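> Build me a model:
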Amino acid sequence: MGERTAIEVQAGGQAAKARQFASNTPPKAAQKSSQPGSIYGKKLRVVDGDTLVLGEVRIRLFGIDAPELSQTCGDMQGAFWGCGAWSKAVLERLAQPGLSCAPKDIDRYGRTVAVCYDPKGMDVNAAMVAAGAAYAYVKYAKDYVETEQDARADGIGLWRAAVTPPAQFRADKRATQLASMPVQTPPEGCAIKGNISKSGKLYHLPGGRWYEGTRISPASGERWFCSEGDALAAGWRRAQG
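Below you'll find the predicted structure:
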């Protein structure tokens, strides 16, 4: 059996278990899916285990955190497998046509943070956690903590293997990338970094979460600022975090 086929088989089994979770989903879930402001779309594309595109809207699933698409995990025999690709495959099985998503926020990348429901009212976010294909993202919400505890106790999905939590995986990757980057010395007295990204023009203050990992490219229109007032006057927004 090839690797891709194995992933699909695993995804099918875990998605089936997750659908069983739907029978325990409170009726209010179906009501939430039709609330004003819900997002619908005929086009549906799964990006990874916690991100999808519905219509023209890029959506980050609220309250959960799945392995990065490139992430690998160890199994009980010490072999490595593509847990990030597997998590995506589970979401592809759960996110069926007719999906609707109830927005809750916009993240720093401009994505809509939402809870998504299948046509029967099943909370897809919760189903991903129930299938052991995603963690409860307790940094931002505690909605799915009990669901994760059940999956963990039953050794479902990721809980059968040696998995680095996605947040730690991203932090380690950033640290590795940062260590390989050349040091940039700001102009004297002008240490604020004006960066241009998919989220627009953002400025980063020294000590901020993304400051050390941000590199300024004047050729791309990026620049240093001497004060927040200068950055705001030039049309930049303060980065979150």
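> Could you use CA atoms for every contact and neighbour count after this?
OK.
> which residues of the protein fall in helices?
3-21, 28-33, 83-94, 124-130, 145-154, 166-180, 228-233 (DSSP state H).
> So which bits of the last one are buried?
Counting neighbours by 16 or more other Cα atoms under 10 Å, one finds that the buried residues in helix 228-233 are 228, 231.
> contact partners of that helix?
The contact list for helix 228-233 (Cα atoms under 8 Å, 6 or more residues apart in numbering) reads 192, 194, 203, 225, 237.
> Nearest to residue 33, out of the residues you listed: which one, please.
Taking Cα to Cα as the measure, residue 33 lies nearest residue 237 of the contacts of helix 228-233, at 32.9 Å.
> which residue is nearest the middle of this structure?
For the chain, residue 50 is the residue whose C-alpha lies nearest the centre (Cα atoms, centre = their mean; 4.8 Å).
> For that residue, give me its contacts.
Going by Cα under 8 Å, 6+ apart, the list of residues near residue 50 reads 60-61, 64-66, 88, 91, 134.
> Recalculate using a threshold of 7 Å.
Neighbouring residues of residue 50 by Cα atoms under 7 Å, 6 or more residues apart in numbering: 60-61, 64-66.
> circling back to that earlier point, specify which member of the contacts of helix 228-233 is nearest to residue 123.
Distance to residue 123 across the contacts of helix 228-233 (Cα to Cα) is lowest for residue 237, with 34.3 Å.
> close enough to count as contact, the closest one and residue 201?
Yes: Residue 237 is within contact range of residue 201, at 6.2 Å (criterion: Cα atoms under 7 Å).
> Residue 49: how many residues sit nearby?
28 (other Cα atoms under 10 Å).
> Could I get the contacting residues of it?
66-67, 87-88, 91.
> let's see 6 Å
The neighbourhood of residue 49, defined by Cα atoms under 6 Å, 6 or more residues apart in numbering, consists of 66, 87-88, 91.
> where does the residue lying closest to it once chain neighbours are set aside sit relative to residue 12, distance-wise?
Closest residue to residue 49 apart from its sequence neighbours, by Cα to Cα, 6 or more residues apart in numbering: residue 88 at 4.1 Å. Distance, residue 88 to residue 12, by Cα to Cα, to the nearest Å: 12 Å.
> Of those two, give the one with the bigger neighbour count.
More crowded of residue 88 and residue 12, by other Cα under 10 Å: residue 88, with 28 against 19.
> and for comparison, fold this next one:
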Amino acid sequence: MALPTELAAEGKAVRVIDGDTIELRGEKIRLDGIDAPELAQTCLTSSGRKWPCGKAARDYLKRLAATGKVICEGNETDAYDRRIATCRAGGQNLNAEMIRSGHALAFRRYSTAYVMEEQAARLAGKGLWAGLFEMPWDYRAQKWQVAAQSGPENCPIKGNITGRGKIYHTPWSPHYERTRIDENAGERWFCSEAEALAAGWRAAR
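A predicted model of the protein is given here:
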């Protein structure tokens, strides 16, 4: 069944998950053409001081989403069953503004829509571009590689069961390191997010 092209919500019906993902009325939306630092990711200022760039990206998107009704357009989904969309609020294109502010990067692997905005942010030294940082896709790949060495059969995603249900943690999730898996209690390891979702687990929030 095809998704409707437009989805809108405001107030408590809008939840920002991270710097490139929001939830409208319970439906996850991946902002098209951008990639923001992961929540657990830290970056460096020009003076070499660490700062929580992943959480800063999320908080900036929260402020943008609070400026008015959030309207998202797009009816395609990704491998994790998230709608891929361009979202607006308060007269602003949220995807583009995340790039312009230096809180996210143009996700060239999938789109070149915001390359110009990224170049402008880089020249102006905004956000991430004011210091040093690892590309989000490289950060995820490095975390995956390290975790895969200790996970069974190169499957490092942790499927944890809590009072809130079945939750999976990727190697770049904030609580990954302190999550322990008890296979005797029904917890398990996954080789991909798609596998975890198909088994009935949901991503950690």
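> now what about the TM-score between them?
The TM-score (TM-score structural alignment, normalised by the length of the second structure) is 0.70; 157 aligned residues with a Cα RMSD of 2.4 Å.
> Give the aligned equivalent of residue 64 of the first structure in the second structure.
Under the alignment (TM-score structural alignment), residue 64 of the first structure pairs with residue 34 of the second structure.
> Wait, its match touches residue 107, no?
Yes: taking Cα atoms under 6 Å as the definition, residue 34 of the second structure is a contact partner of residue 107 at 4.7 Å.
> More neighbours: the two, which one.
residue 34 (27 against 18).
> how far away is that one from residue 125 of the second structure?
Applying Cα to Cα, the value for residue 34 of the second structure to residue 125 of the second structure is 18 Å.
> just to revisit the earlier point, and of the contacts of residue 49 of the first structure, the nearest to residue 55 of the first structure?
Checking the contacts of residue 49 of the first structure one by one against residue 55 of the first structure (Cα to Cα), the nearest turns out to be residue 91, at 16.7 Å.
> and the contacts of residue 49 of the first structure as JSON lines, adding distance to residue 229 of the first structure?
Formatted as JSON lines, those follow (distance: Cα to Cα, whole Å):
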{"residue": "66", "distance to residue 229 of the first structure": "38"}
{"residue": "87", "distance to residue 229 of the first structure": "44"}
{"residue": "88", "distance to residue 229 of the first structure": "43"}
{"residue": "91", "distance to residue 229 of the first structure": "44"}
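> which of those residues lies closest to residue 100 of the first structure?
The closest of these, once distances to residue 100 of the first structure are taken by Cα to Cα, is residue 91, at 14.1 Å.
> tell me the contacts of the closest one?
Contacts of residue 91 of the first structure by Cα under 6 Å, 6+ apart are residue 49.
> Show me what it aligns to in the second structure.
By TM-score structural alignment, residue 91 of the first structure lines up with residue 61.
> mind checking how far that match is from residue 111 of the second structure?
Taken as Cα to Cα, the span from residue 61 of the second structure to residue 111 of the second structure is 20 Å.
> Same check on residue 62 of the second structure?
23 Å.
> Look at these two and report which has more neighbours.
Between residue 62 of the second structure and residue 111, residue 62 has the larger neighbour count (other Cα under 10 Å), namely 18 against 12.
> Contact partners for that one?
Residues near residue 62 of the second structure by Cα under 6 Å, 6+ apart: residue 16.
> And residue 42 of the second structure, by the same measure?
Taking Cα under 6 Å, 6+ apart, one finds 51-53 in contact with residue 42 of the second structure.
> which residue packs closest to it, ignoring adjacent ones?
Residue 42 of the second structure sits nearest to residue 52 (Cα to Cα, 6+ apart), 4.6 Å away.
> measure residue 118 of the first structure to residue 197 of the first structure for me?
33 Å.
> next one: residue 31 of the first structure
37 Å.
> Could you do residue 136 of the first structure as well?
28 Å.
> Count the residues that sit near residue 171 of the first structure.
Neighbour number of residue 171 of the first structure under other Cα under 10 Å is 11.
> Need the counterpart of it in the second structure.
Checking with TM-score structural alignment, residue 171 of the first structure has residue 141 as its match.
> could you measure its match against residue 120 of the second structure, distance?
For residue 141 of the second structure, the distance to residue 120 of the second structure equals 27 Å [Cα to Cα].
> Could you do residue 36 of the second structure as well?
Taken as Cα to Cα, the span from residue 36 of the second structure to residue 120 of the second structure is 17 Å.
> more crowded one of those two?
residue 36 (29 against 15).
> related to what we said a few turns ago, how about CSV for the contacts of residue 42 of the second structure, with distance to residue 129 of the second structure and neighbour count added?
Listed next are the contacts of residue 42 of the second structure as CSV, based on distance: Cα to Cα, whole Å; neighbours: other Cα atoms under 10 Å:
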residue, distance to residue 129 of the second structure, neighbour count
51, 13, 13
52, 14, 15
53, 11, 25
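> how about TSV for those residues, with distance to residue 145 of the second structure added?
Shown next, in TSV, are those (distance: Cα to Cα, whole Å):
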residue	distance to residue 145 of the second structure
51	24
52	22
53	22
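> What is the burial count for residue 177 of the first structure?
Residues near residue 177 of the first structure, counting by other Cα under 10 Å: 11.
> err, residue 138 of the second structure, not the other one
Residue 138 of the second structure sits with 10 neighbouring residues when counted by other Cα under 10 Å.
> Check residue 118 of the first structure too.
Neighbours of residue 118 of the first structure using other Cα under 10 Å come to 20.
> The one 4 residues further on too?
Here the number of neighbours of residue 122 of the first structure (other Cα under 10 Å) works out to 27.
> what does residue 180 of the first structure give?
8.
> just residue 219 of the first structure next, same as before
So residue 219 of the first structure, with other Cα under 10 Å, has 7 neighbours.
> ok, the closest residue to residue 32 of the first structure other than its chain neighbours - contacts?
Spatially, and ignoring its direct neighbours in sequence, residue 32 of the first structure is nearest to residue 102 (7.0 Å; Cα to Cα, 6+ apart). Residues near residue 102 of the first structure by Cα under 6 Å, 6+ apart: 38, 114-115.
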